[in-house]
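J.: sharing a model that was predicted from the sequence below.
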Amino acid sequence: MTARKSWRRVDGVLLLDKPTGMTSNAALQAARRLYSAAKAGHTGTLDPLASGLLPLCFGEATKFSTDLLAADKSYECEIVFGISTDTGDADGRILTRSPVGFSAADLELALEGFRGPIRQVPPMYSALKRAGRPLHELARQGIEVERAPREVCIHELRLDDFSPGRCSLLVRCSKGTYVRSLAMDLGVALGCGAHLGALRRVAVGSLQIDDAVSLDVLATLAEERRQGCLLPADALLQSLPRVLLDEAGGERFLHGNRVAVGATAGRCRVYSGSRLLGLGEVDADGSLQPRRVLGGLDK
């Protein structure tokens, strides 16, 4: 008979380098078991096709897991030209094959049309829902529904490599951007069709893939070194300004009360000494309102 898993409180953020072929939830659960963490969550899914940066939250850090959803993301991707698929990626069924005859200069010219604010139709093979059902479930049943185009922003679109039939790009984009849609639309613009051959996420906000660790490496570490891979909960909040309260102000904040701070209006991370108290928002009159409050967590 297998012994029951003993879960414990673990607080912090793990920057995981997710492997290709694994769902974000499967990666989360694997990491959770390695830490025996009682509470865990991720900061937004990364497609099974994709590898790369998947920030995971444990314990009190899960209160901030949604704060990275609005962050810009950066990807390295390979686009294959001349072949379109029903999923827009390499796992899909081939729909068309077309000759490829454009140059690197033609590609650079086409890329210019995708930089900055653009309107993008979400792919059917996505986690977006219609009447409570994910679009990818409908797509697998051969059902296609109309999707309204959405405005996204491609902050950076850099051509890193080009060879006949394929290219490598660095894409830095706003939330809600689908790189597979970018690949398909680029294929249409070049008149040959295209699909996403490979995708790797290399940054989420200020968090970088160079600081991430793989599940395989985590599994080999002793417990102390594994704990050392965790970042503090405020690693997810570094883009927000820091507001420091005295002891009395900190107590008021922790009990859900407003505190006069005179800081610039907007969302902020709140501390008393070195202790992270939570997430707040400063009103136009300089009054700090608690939004998410932590308990018993030191920075």
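T.: Thanks, I have the structure now. Residues are numbered from 1 along each chain as shown.
J.: from here on, contacts and neighbour counts on C-alpha atoms
T.: Will do.
J.: show me where the stretch 1-150 of the chain has strands.
T.: 12-18, 40-42, 51-58, 73-81, 83-85, 94-97, 116-120, 129-130, 133-134, 150-163 (DSSP state E, counting those that start in this stretch).
J.: here's the one I want to compare it with:
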Amino acid sequence: MNAPRTRVQRRPVHGVLLLDKPLGLSSNDALQKVKWLLRAEKAGHTGTLDPLASGVLPLCFGAATKFSQLQLEAPKTYEAVALLGTTTTTGDAEGEVLQQRAVEAAQITPERLAAVQRQFTGPIRQVPPMHSALKKDGKALYEYARAGIEVERPARDVVIHALELALVLTEQAQPAIKMVVTCSKGTYIRTLGEDVGAALGCGAHLTFLRRIGTGGIGVERCVTLAALEAMDEDARLACLEPVESLLAQHVRVTLDSDNAGRFLSGMRRRGPWADAPAVAVFGERPHALLGVGHVAGGELVPGRLLSPLEIQQILESSPRAERGTLEPTL
């Protein structure tokens, strides 16, 4: 007879954990593992990373989930390797081989590679792959693909902000293209690898994919799941970055206690601020993040706000925090 499972006692946890996601785990599986390790009540991630990809995956806990969309919208940077000469049903190593061609490294001249690099830098259009989570009629495309059904997918506009292509040889001495890509949200690196292979006249599929940056967060700041599992609970909590780490690109505005309470009630405030589309708003005493908004015509307009309870929990969990409360003013 199996022993009864111990029920995990959840607790409020607020902050951002920068995870270096391992291969083989879905983004949600990684999130659930870290949520369990932190015993957190509420969690969310900032956009999916394929199980066959590793790298930067910011995980949001508690109040940070209110701002996870900001990372979803942010540009991403990837390293990838596309094996030349072989195409697959999925555009990566998981799929069945569709076509194979012999490719000599000498065929891929620096001039051809430079021309293809220019071709795929800047605004481009991509047809999303069938093996993707995009939905048609309420059903994910990969579900159609698994059933052997091909559905029409309109091309989408994406932006390749920067692209570096280099010819490399695999351990089996096969020619491949190493790609370093900085791109807008919605870009499929598998599709880019296929399109680069097609432009080179030989086809290709991805054999390696790693996200090395998102929204200014580099992989060097991330912690691995294995390292997190080996830590005690205090060390895991110490890995959390504050909620405002998601708001690094926002203009900072600080309000006194009276205006902070009114702002938390959803009231607009007037002040000597320049117009700004994205503002992170803090209370002065105690010093605490209140939420985000924008400034137009000298008026601070509330957007996503933290609750007084969330603010108090964040203050209580910070060893250097000032004590105090911020209540909405009606």
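T.: Thanks, I have the structure now. Nothing here was measured: the structure is a model prediction, and the numbers come from that model.
J.: wait, which of the strands of the stretch 1-150 of the first structure is closest to E224 of the first structure?
T.: Smallest distance to E224 of the first structure across those (CA to CA): 14.1 Å, for strand 12-18.
J.: and the closest one, which stretch of the second structure?
T.: Under TM-score structural alignment, strand 12-18 of the first structure corresponds to residues 15-21 of the second structure.
J.: average offset of that stretch relative to the first structure?
T.: After superposition onto the first structure, stretch 15-21 of the second structure sits on average 0.4 Å from its aligned residues (mean CA distance after the TM-score superposition for the first structure).
J.: residues making contact with that stretch?
T.: Applying CA atoms under 8 Å, 6 or more residues apart in numbering, the contact partners of stretch 15-21 of the second structure are 27, 30, 53-64, 219, 221-225, 239-243, 245-246.
J.: just stretch 148-156 of the second structure next, same as before
T.: Identification of contacts with stretch 148-156 of the second structure by CA under 8 Å, 6+ apart yields R125, Q126, V127, P128, M130, L141, Y144.
J.: what's the match for the fourth one in the first structure?
T.: Under the alignment (TM-score structural alignment), P128 of the second structure pairs with P122 of the first structure.
J.: circling back: separate out the buried members of the contacts of stretch 15-21 of the second structure.
T.: Among those, those that count as buried by neighbour count (16 or more other CA atoms under 10 Å) are 27, 30, 53-64, 219, 222-223, 225, 239-243, 246.
J.: what residue of the first structure takes the place of L246 of the second structure?
T.: That one, L246 of the second structure, aligns with L236 by TM-score structural alignment.
J.: surely that match is within a helix?
T.: Yes. According to DSSP: H, G, I helix; E, B strand; the rest coil, L236 of the first structure belongs to a helix.
J.: and it, what does it touch?
T.: So L236 of the first structure contacts V13, F64, S65, D67, L68 (CA under 8 Å, 6+ apart).
J.: mind checking how far it is from T43 of the first structure?
T.: L236 of the first structure sits 9 Å away from T43 of the first structure, going by CA to CA, to the nearest Å.
J.: hey, what's in contact with both of those two?
T.: S65, D67, L68.
J.: which ones are touching the closest residue in space to S26 of the second structure that isn't next to it in sequence?
T.: Distances taken as CA to CA, 6 or more residues apart in numbering put P51 closest to S26 of the second structure, at 4.6 Å, once the chain neighbours are dropped. Taking CA under 8 Å, 6+ apart, we find P51 of the second structure in contact with L23, G24, L25, S26, S27.
J.: ok, the aligned partner of A260 of the first structure in the second structure - how many residues close by?
T.: When the second structure is aligned by TM-score structural alignment, the residue opposite A260 of the first structure is R270. By other CA atoms under 10 Å, the residues close to R270 of the second structure number 13.
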